[in-house]
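Engineer: dropping the sequence and predicted coords here.
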Amino acid sequence: MAEHKHGDMDIREHEEMFHAFVKFMTWSVIVILAILVFLAIFAS
C-alpha cells in the first residue's frame, strides 16, 4: 500500500467546480430576487 502524504493531492479541478457552483448559486439568487420584486410590484 502506498504511503499517504498530506497535502499531495491535486485539487485544481475541485476548486474550479466549487467556483462554478458559487457563481451559479449567486446568479440563481439574483434571478429569484428579481422575479420576487417583479411579482411584488406588478402582481397586485
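Structural biologist: That came through, no problem. Residues are numbered from 1 along each chain as shown.
Engineer: drop to CA atoms for contacts and neighbour counts, all remaining ones
Structural biologist: Fine.
Engineer: Ile30 and Leu36: what is the separation?
Structural biologist: 10 Å (C-alpha to C-alpha, to the nearest Å).
Engineer: show the end-to-end separation of stretch 4-23, please.
Structural biologist: For stretch 4-23, by C-alpha to C-alpha, the gap between its terminal residues amounts to 33 Å.
Engineer: putting a second one here so we can go through both:
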Amino acid sequence: MADHSEVAYTTADGNDYPAHEATYEGFLKFATWGTAAVIAIVVLMAIFLV
C-alpha cells in the first residue's frame, strides 16, 4: 500500500507563494470594491426609484 505520511503540496517544487499571496490580495481588493459598488447601486436605487 502507498505511504501517505508526506503531504505533496508542501514539498512540491515550483510552489510560488509570493505570487499566490499577491493573487489573493488582489482578489480581496476586488471583492471589497465590488461589494461597495453593489451597496452603492442599491442605495442609489432606493433613493431615486422610490
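Structural biologist: Yes, it's here. Bear in mind that the values here come from a model prediction, so they are computed numbers and not experimental data.
Engineer: what TM-score comes out when they're superposed?
Structural biologist: TM-score for the superposed pair, counting by TM-score structural alignment, normalised by the length of structure 1: 0.78. Supporting figures: 40 aligned residues with a C-alpha RMSD of 1.8 Å.
Engineer: and the helices in structure 1?
Structural biologist: 12-42 (DSSP state H).
Engineer: residues near Met9 of structure 1, how many?
Structural biologist: For Met9 of structure 1, the tally of surrounding residues (other C-alpha atoms under 10 Å) stands at 8.
Engineer: in structure 2, what residue corresponds to Ser28 of structure 1?
Structural biologist: Aligned by TM-score structural alignment, Ser28 of structure 1 pairs with Gly34 of structure 2.
Engineer: tally of neighbours for that match?
Structural biologist: Neighbour number of Gly34 of structure 2 under other C-alpha under 10 Å is 12.
Engineer: please tell me how far it sits from Ala22 of structure 2.
Structural biologist: Taking C-alpha to C-alpha, one finds Gly34 of structure 2 at 18 Å from Ala22 of structure 2.
Engineer: tell me the centre residue of structure 1?
Structural biologist: Central residue of structure 1 (C-alpha atoms, centre = their mean): Val22, 2.0 Å from the mean position.
Engineer: for that one, give me its contacts.
Structural biologist: Counting by C-alpha atoms under 8 Å, 6 or more residues apart in numbering, Val22 of structure 1 makes contact with nothing.
Engineer: with that, I have no additional questions.
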